[in-house]
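Participant: here's my sequence, what's the structure:
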Amino acid sequence: MKLEPELRTEFMAAADAAHRPASQVVRELMRDFIEQQRQAREYDEFLREKVERARVSMRAGAGISHAEVEADSSARRAELLRRADEGGL
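Facilitator: Have a look, this model is predicted:
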């Protein structure tokens, strides 16, 4: 692994200040990076599957339109505001 000299110097100093061997810190960073990448891949796959299920549902006519969602949200918002006004909030 090639590192810029300044980065290596700062890293070694930080590891030393934490009273930890630099190799241990590098191993932890590598494990964390690998875990983050695994989680990102899993989330991407989850999202792809969710989107595909939604597309299938929409093609089957089981979905609702954007206009219907907006109308429902507006009605809910109006009801919440009405309740807040009645409650003196």
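Participant: okay, CA-based contacts and neighbour counts for the rest of this
Facilitator: OK.
Participant: counting by contacts, list what the helix or strand containing Met30 packs against.
Facilitator: Assessed by DSSP states H and E, Met30 sits inside helix 22-59. Helices and strands touching helix 22-59, by 3 or more Cα pairs under 8 Å, 6 or more residues apart in numbering; DSSP states H and E, are helix 5-17.
Participant: buried set for the helix it packs on?
Facilitator: 12, 15 (16 or more other Cα atoms under 10 Å).
Participant: just to revisit the earlier point, of all the residues in the helix holding Met30, which ones are buried?
Facilitator: Counting neighbours by 16+ other Cα under 10 Å, helix 22-59 gives 22, 25 as buried.
Participant: mind checking how far that helix is from the chain centre?
Facilitator: The chain centroid and the centroid of helix 22-59 are separated by 9 Å under Cα atoms, centre = their mean, to the nearest Å.
Participant: quick one: name whatever helix or strand follows that helix.
Facilitator: helix 66-86.
Participant: ok and the helix holding Met30 relative to helix 5-17, angle-wise?
Facilitator: Computed by axes from the mean of the first three to the mean of the last three Cα atoms, to 10 degrees, the angle separating helix 22-59 from helix 5-17 equals 100 degrees.
Participant: to compare with the earlier structure, here is another sequence to fold:
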Amino acid sequence: MNDVTFTFRVDESLKGQFAAAAKARDRSGAQLLRDFMRDFVRQQDEAAMHEHWFRREVQIGRDSADAGNLVSAEDVESEAVAWREETRRKPKSAAS
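Facilitator: The predicted structure follows:
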């Protein structure tokens, strides 16, 4: 791994507060900044992977709908009614 220097400007008060907070945790500011950078890159990678997964799932659903693989609203409601009735009966039968 090639180390490089990353230089940026920050308010002097913030730098002092950050250095003190880092020292209180037995870490250097540079260590924390590297950790923060790694976490940010990881979060961005995870967000990109989720976005890719989501778009793929949506496309699969669209392709399925375009192919005619649909369930009518009436069928969905019928199944929901049956499910709700079954759910309501379970506590009664469990108490018996």
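Participant: ok, average deviation of the helix holding Met30 of structure 1 from structure 2?
Facilitator: With mean Cα distance after the TM-score superposition for structure 1, helix 22-59 of structure 1 departs from structure 2 by a mean of 0.4 Å once superposed.
Participant: show where that helix falls in structure 2, residue numbers please.
Facilitator: Mapping helix 22-59 of structure 1 onto structure 2 (TM-score structural alignment) gives residues 29-66.
Participant: again, but for stretch 73-84 of structure 1
Facilitator: So stretch 73-84 of structure 1 sits over residues 80-91 in structure 2, by TM-score structural alignment.
Participant: and the matching stretch, how far from structure 1 on average?
Facilitator: Looks like 1.5 Å for stretch 80-91 of structure 2 (mean Cα distance after the TM-score superposition for structure 1).
Participant: and that stretch, how far out from the chain's middle?
Facilitator: Worked out by Cα atoms, centre = their mean, stretch 80-91 of structure 2 lies 32 Å from the chain centre.
Participant: what's the burial count for the closest residue to Ser57 of structure 1 other than its chain neighbours?
Facilitator: Residue nearest to Ser57 of structure 1 in three dimensions, not counting chain neighbours: Gly63, with 6.2 Å by Cα to Cα, 6 or more residues apart in numbering. Counted with other Cα atoms under 10 Å, residues neighbouring Gly63 of structure 1 total 12.
Participant: quick check: Gly63 of structure 1 vs Ala54 of structure 1, distance?
Facilitator: 8 Å (Cα to Cα, to the nearest Å).
Participant: what of His66 of structure 1?
Facilitator: His66 of structure 1 sits 14 Å away from Ala54 of structure 1, going by Cα to Cα.
Participant: what of Leu3 of structure 1?
Facilitator: From Leu3 of structure 1 across to Ala54 of structure 1, the span is 46 Å (Cα to Cα).
Participant: how about Lys2 of structure 1?
Facilitator: With Cα to Cα as the criterion, Lys2 of structure 1 and Ala54 of structure 1 are 46 Å apart.
Participant: and Ala71 of structure 1, by the same measure?
Facilitator: Distance from Ala71 of structure 1 to Ala54 of structure 1, by Cα to Cα: 20 Å.
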